[in-house]
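A.B. asks: got a sequence here, can you model it:
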Amino acid sequence: MISAWPLTGRGDELRIVRTVIAGDSSCAGIVIAGAPGVGKTRLAREALEQARTRRCRTYWTAGTESSRSVPLGAFTDVVTDFGADPLMRVHDVLTGLVGGPDRPHLVVGVDDAHLLDDMSAFVVHRLVLHGLATVVLTIRAGERWPDALVRCCKNGPLRRLDLRPLSRDDTRTLVETVLEAPMEASSAERLWACTQGNVLYLRHLLEDEMQAVG
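C.D. replies: Presented below is the predicted three-dimensional model:
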């Protein structure tokens, strides 16, 4: 298995996300949308890690098929009273995330935000609407969004970034970086033709070939 998988060919996209996090735009957050395996999670995690090194507080969670049936399923580690009134639980989560007024800026990352339950999506909506945090969301293209997130985008505070597959050149650069060796042009073209620049497909294909070789 390849443990180190660098972020390659995403310099422009990373700068966009960093600009939003730094507050140098009119947006309260950003939605990274794209096909499965295109690298949305990797980009979002890198942006949050860089924010953490700049002394921001960061919080990472994810929507899942199993948790979307659980109210506040994406924030269960923050909820302290599951028996409370729903609005009180939302307030509880917001308080747990945001804390006091003198704490460093909060950046909340939510992977697969299209799978959030309604109450978790409402928490994100509150964070955005009241400027309590900058949010970085990943959403699979073509999926239905929770209504609360739709309202965030309609009102304008969330920017959308559509993440495309890697180009031929970026695909080759990524593989050469991982393998720490140059590739023949024909091999690079074959990998790109098989994966069309999808990073997840590329990783699986490369790992399978490396295991087959020995």
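A.B. asks: okay, CA-based contacts and neighbour counts for the rest of this
C.D. replies: OK.
A.B. asks: test my guess that residue 196 contacts residue 164.
C.D. replies: No: here residue 196 does not reach residue 164: they are 10.3 Å apart, not a contact under C-alpha atoms under 8 Å.
A.B. asks: ok, those two, which is more surrounded?
C.D. replies: Here residue 196 and residue 164 are set side by side on neighbour count (other C-alpha atoms under 10 Å), and the busier one is residue 196, at 18 against 15.
A.B. asks: so who does that one touch?
C.D. replies: Contacts for residue 196 (C-alpha atoms under 8 Å, 6 or more residues apart in numbering) come out as 165-166.
A.B. asks: ok, now residue 183?
C.D. replies: Applying C-alpha under 8 Å, 6+ apart as the definition, the contact partners of residue 183 turn out to be 172, 176.
A.B. asks: mind listing the helices for the chain?
C.D. replies: All helices of the chain, identified by DSSP state H, fall at 11-21, 40-53, 86-98, 118-129, 147-154, 168-179, 185-195, 199-213.
A.B. asks: looking at these, which one is packed in the most?
C.D. replies: Mean neighbours per residue, mean count of other C-alpha atoms under 10 Å, is largest over the helices of the chain for helix 118-129, with a mean of 21.
A.B. asks: can you name every helix or strand that it contacts?
C.D. replies: Contacts defined by 3 or more C-alpha pairs under 8 Å, 6 or more residues apart in numbering; DSSP states H and E place helix 118-129 against helix 86-98, strand 134-140, helix 147-154.
A.B. asks: the structure of the following sequence is requested for comparison with the preceding one:
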Amino acid sequence: MAAKSRDAAMLNVHGEWPLVGRDTELEDVRDALLDSTCSGVIVTGQSGVGKTALAQRIARDLDDSFELVYVRGSALASKMPYGALSFVLSDLDDAIVDNPLMLLRGLQELYQRREDGRKTLILADNLEELDSSSAMALAHLVRVGAVKLIAICQSIDASPEEFGDLWKDGALRRIDIGPLGLASTTKLLSAALDAPVSRAAAASMWHTTGGNPLFLQALTREQVDTGEMQERDGVWVAKPLSAPKTRRSMTDWIMVRVRRLPAGEREAIEMISVVGVIPLELLLRFVPSS
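C.D. replies: Here you go, the predicted structure:
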């Protein structure tokens, strides 16, 4: 491959990847947000499947219809009342903030009275780490119709119960995001590399990553950087007899993802990584069933 062509591919693969294989989910989320009888969606799926990317795409597409407010739960903010909404509370008087009932009313009025007439769309990411006060406030705003909501989590069961109740009551529609299939994985690789990818190379990457887009991105960058994937006659192929390999940076990337897991999930993964296979009944003696 010519140096110029390779440089262009390197720049592309290390940039922002396209959203591929999510047309149905995008349409479902968009329909829910534009439906006057629905208050929004709760998007679930394992880490790395593209939940946030999908929500951000929707928010950009509906930019003219909604005013976007982004909220994210975090381990640090979860220890403080209204930690996830601290930036919003700065728009309210101190007297209102100190009174829970007045605070809810103040937030409701803040979002119901947009000067431009647009409705507020709140994108709440990482629900599992959302503090209870913020969860209560968001649920209230949804129930009174002050906002539309895109809520993102890996598991509804691990999220504040207010969101599970909103889903069960029909206020929020549930959208489950799964791994990509082989066809979508191939299409995503071809789009990211700006050239067709051989079926053998795509299948190898798909089997290795399990169709997880975030893992696929990281591994593809490794393969291109190390030369394990090369462009030949306009098609990306894997080196002969070569399975995807990773360098230390890939290990570091995986460890970062593992460290972000809740303690119980991390302990379960560590145990299984040591013993290989463990009966579920035995595993449940050491880690919570959730």
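A.B. asks: export the helices and strands packed on helix 118-129 of the first structure to TSV and tack on distance to residue 173 of the first structure?
C.D. replies: Conversion of those to TSV gives the following (distance: least, C-alpha to C-alpha, whole Å):
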stretch	distance to residue 173 of the first structure
helix 86-98	39
strand 134-140	25
helix 147-154	35
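A.B. asks: what's the burial count for residue 181 of the first structure?
C.D. replies: The local packing of residue 181 of the first structure (other C-alpha under 10 Å) involves 9 other residues.
A.B. asks: if I line the two up, what does it land on in the second structure?
C.D. replies: The criterion is TM-score structural alignment: under it, residue 181 of the first structure has residue 195 as its aligned partner in the second structure.
A.B. asks: correct me if wrong: its match contacts residue 235.
C.D. replies: Yes: Residue 195 of the second structure is within contact range of residue 235, at 6.1 Å (criterion: C-alpha under 8 Å).
A.B. asks: just give the closest residue to residue 5 of the first structure, not the sequence neighbours.
C.D. replies: Counting by C-alpha to C-alpha, 6 or more residues apart in numbering, residue 178 is the residue found nearest to residue 5 of the first structure once chain neighbours are left out, at 6.5 Å.
A.B. asks: tell me how far that neighbour lies from residue 192 of the first structure.
C.D. replies: Plainly put, residue 178 of the first structure is 15 Å away from residue 192 of the first structure if you go by C-alpha to C-alpha, to the nearest Å.
A.B. asks: helix or strand next in line after the helix or strand containing residue 253 of the second structure, which one?
C.D. replies: Take DSSP states H and E as the rule and residue 253 of the second structure turns out to sit in helix 248-259. The element immediately downstream of helix 248-259 of the second structure (helix or strand, assigned by DSSP H and E) is helix 263-275.
A.B. asks: which residue numbers in the first structure go with that next one?
C.D. replies: Applying TM-score structural alignment, one finds that helix 263-275 of the second structure aligns to no residue range of the first structure.
A.B. asks: that helix packs against which elements?
C.D. replies: By contact count (3+ C-alpha pairs under 8 Å, 6+ apart), the secondary structure elements abutting helix 263-275 of the second structure number zero: no helix or strand.
A.B. asks: show me which positions of it end up buried.
C.D. replies: Judged by neighbour count using 16 or more other C-alpha atoms under 10 Å, the buried positions of helix 263-275 of the second structure are 265, 267, 271.
A.B. asks: which residue sits closest to residue 85 of the second structure, ignoring its sequence neighbours?
C.D. replies: Going by C-alpha to C-alpha, 6+ apart, residue 85 of the second structure has residue 134 as its nearest residue, at 6.2 Å.
A.B. asks: what's the match for the one you found in the first structure?
C.D. replies: Using TM-score structural alignment as the criterion, residue 134 of the second structure maps onto residue 120 of the first structure.
A.B. asks: just residue 144 of the second structure next, same as before
C.D. replies: So residue 144 of the second structure corresponds to residue 130, using TM-score structural alignment.
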